[in-house]
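Novice: Coordinates for the following, if possible.
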Amino acid sequence: MGYEFDFSSVLTDQYIDWLISGVRITLLLTAGAWIIAFVIAVVLAVLRATNFRPAVWLVAVFVEVHQNIPLLVQVLFWYFAMPELLPEAWRDWLVRNNSEFILAMIAIAMCTAAYMSEALRSGLRAVPVTQYEAGRSFGFNYLQTMSYIVVPQALRLSVPPMVNHSLLLFKNTSIAMAIGVHELTYQTRQIDSDTFRTFEVFLVATGLYLVLSFIIMFVGNLIERRFSMGTR
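Specialist: Prediction:
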């Protein structure tokens, strides 16, 4: 006998609310991790562009560690190991303020920052040397030259890979399920456990992930075109 599809059992009001909640948590996790990752990536890329060898070495170690350790292991490390190194007051604060979400966001952000920093470093290397000289001619120091002249141009050049890393970050949020973050994949598993309609519920979740991914890609393409027009 063939498989009988039954979406009515997984699209009840209760389960739709669970899915909406999962989407909301996924988007919040994506946004928070992206902001943290972007800020760290800019700092790492600028430090690696300096001639200060200790800073260059430390950034290189950070990038290699986060690029070569599975993200799941990083998330588990942040959740189970890192709190042990914190003062008791900080641990208590994390417990009271959704430690699973916060630590998953930090872990995903750190990993993404390693990849974003490499994209930004490539952008920095593509900026002509004359731009650095222009900064010096205006009397800018190194930090001012990077902030006002070089980094903005590097960001424009880095938009395509940054969009790809942003999409990857969004998809990586599903790993947060491993430590109990109630994002979309977690809620999907909960509905599956309640209904035993594995195919239907994961098909719905797949559709939601596809729609959200297409939206991110669409927004990224708009940003890329806008920056491209700005450079003409």
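
Novice: CA only for contacts and neighbour counts going forward, please
Specialist: OK.

Novice: mind checking which helix or strand P161 is in?
Specialist: helix 159-172 (DSSP states H and E).

Novice: Counting by contacts, list what that helix packs against.
Specialist: Helix 159-172 is packed against helix 13-48, helix 99-126, helix 198-230, with contacts defined by 3 or more Cα pairs under 8 Å, 6 or more residues apart in numbering; DSSP states H and E.

Novice: What residues does M105 make contact with?
Specialist: By Cα atoms under 8 Å, 6 or more residues apart in numbering, M105 lies in contact with 29-30, 32-33.

Novice: By neighbour count, sort out the buried ones in these.
Specialist: Buried by 16 or more other Cα atoms under 10 Å: 29-30, 33, out of the contacts of M105.

Novice: Would you indicate which residues of stretch 198-205 are buried?
Specialist: So, applying 16+ other Cα under 10 Å, buried residues of stretch 198-205: 200-202, 204-205.

Novice: Repeat that for stretch 204-214.
Specialist: Buried, per 16+ other Cα under 10 Å, within stretch 204-214: 204-205, 208-209, 212-213.

Novice: ditto for stretch 182-196
Specialist: Buried-residue list, stretch 182-196, by 16+ other Cα under 10 Å: 182-192.

Novice: Same check on stretch 95-109?
Specialist: Those buried within stretch 95-109 under the rule 16+ other Cα under 10 Å are 99-109.

Novice: tell me the contacts of T185?
Specialist: Per Cα under 8 Å, 6+ apart, neighbours of T185: 22, 174, 177, 205.

Novice: Second input sequence below; structure requested for side-by-side comparison:
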Amino acid sequence: MLVYDFKWSILWEEPYGGWLLSGVATTVKLGIICCFLSLLMGIIIGTFRITRNRPLRIFAEAYTEFFRDIPLLVQLFFWYFAMPTLLPEQTRIWMYQEIPNFEFWIVVVGLSLYSSSRMAEQIRAGINSISPDQLNAALSSGFSHYQAYRYIILPLAVRLVIPPLTTEALTVFKNTALAMTVGVLETTFMSQQVEAYTFHGLEATTAACIIYMIITLVVVGIMGLLEKKLAIPGLIIRKGAC
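Specialist: I've put the predicted structure just below:
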């Protein structure tokens, strides 16, 4: 009967500890960039979803449904394997050979598009929850529609939907694990690399689980502090945030 030989020390021995730290750094970098881009694009698309401009509204609806309904893994495969084949050969060669860390930026594109379609719906819900009187008051004060949304409606909407945006931010960081499928050396990839070299899969996988748990707890903590700081007096906020 085989007996598993536990060896937790591999998690900090070289080079395995260095591999895991490198993977964590890539995961955090990827998550932060994608969260920022997703929120930025989500605000734009979410605003387009309720605009009176019909072409913009149709574009936003199509964008949301397309990127939200297709599994993220399929989208990553498309951007990495299929999309380059649609480009001229010289452009394709330039992308693969001249763009540093090409796989990383492909994941940034795919994950940001996917996550922004989900965040856009949260932003749209936040805008719709604001009384039309807010917009009418701004317009009657001399604001243009653009100024009213930029200075009044959107700031209020984003503050109202911080709790669901927290969930989306967590999803972004957890979805970075799929980056390993296109060769990005993030936490999950590195944990599997450690397993392949040491045959200690339990330790390596446990380390990956703990790392993701720590990252998500940090994100929740930061978003909780942000929610407290930006809470709007008199409006419902997440329980325990005041």
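
Novice: any chance of the buried ones among the contacts of M105 of structure 1 in CSV, with distance to E88 of structure 1 too?
Specialist: Below are those laid out as CSV (distance: Cα to Cα, whole Å):
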residue, distance to E88 of structure 1
L29, 25
T30, 28
A33, 25
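
Novice: I'd like to know which of the residues you listed is nearest to L169 of structure 1.
Specialist: Using Cα to Cα, T30 comes nearest to L169 of structure 1 of the buried ones among the contacts of M105 of structure 1, at 6.7 Å.

Novice: Pretty sure that closest one sits against S174.
Specialist: No. Using Cα atoms under 8 Å, T30 of structure 1 is not in contact with S174; the gap is 10.2 Å.

Novice: Now for the most centrally placed residue in structure 2: which residues touch it?
Specialist: Residue closest to the average C-alpha location in structure 2 (Cα atoms, centre = their mean): V172, at 3.2 Å. For V172 of structure 2, the contact set (Cα under 8 Å, 6+ apart) comprises 31, 34-35, 111, 115.

Novice: how about I222 of structure 2, what's its match in structure 1?
Specialist: With TM-score structural alignment defining the correspondence, I222 of structure 2 maps onto V219 in structure 1.

Novice: do you know how far its match is from R225 of structure 1?
Specialist: 10 Å (Cα to Cα, to the nearest Å).

Novice: do the same with D194 of structure 1
Specialist: Taken as Cα to Cα, the span from D194 of structure 1 to R225 of structure 1 is 45 Å.

Novice: Now check structure 1 for the residue matching V107 of structure 2.
Specialist: Per TM-score structural alignment, V107 of structure 2 is aligned with A104.

Novice: For its match, which residues are in contact?
Specialist: Going by Cα under 8 Å, 6+ apart, the list of residues near A104 of structure 1 reads 75, 78-79, 176, 179, 181.

Novice: got JSON lines for the residues you listed, with neighbour count and secondary structure too?
Specialist: What follows is the contacts of A104 of structure 1, written out as JSON lines (neighbours: other Cα atoms under 10 Å; DSSP: H, G, I helix; E, B strand; the rest coil):
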{"residue": "V75", "neighbour count": "24", "secondary structure": "helix"}
{"residue": "W78", "neighbour count": "20", "secondary structure": "helix"}
{"residue": "Y79", "neighbour count": "21", "secondary structure": "helix"}
{"residue": "A176", "neighbour count": "27", "secondary structure": "helix"}
{"residue": "I179", "neighbour count": "18", "secondary structure": "helix"}
{"residue": "V181", "neighbour count": "26", "secondary structure": "coil"}
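
Novice: farthest-separated two in those residues?
Specialist: W78 and V181 (13.5 Å).

Novice: Could you save the contacts of A104 of structure 1 as TSV and add columns showing distance to R121 of structure 1?
Specialist: Putting the contacts of A104 of structure 1 into TSV (distance: Cα to Cα, whole Å) gives the following:
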residue	distance to R121 of structure 1
V75	25
W78	26
Y79	30
A176	28
I179	32
V181	32
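
Novice: sorry, back to before: and the helices and strands packed on helix 159-172 of structure 1: which comes nearest Y3 of structure 1?
Specialist: Nearest of those (Cα to Cα): helix 198-230, 10.0 Å.

Novice: Thanks again, I'm all set now.
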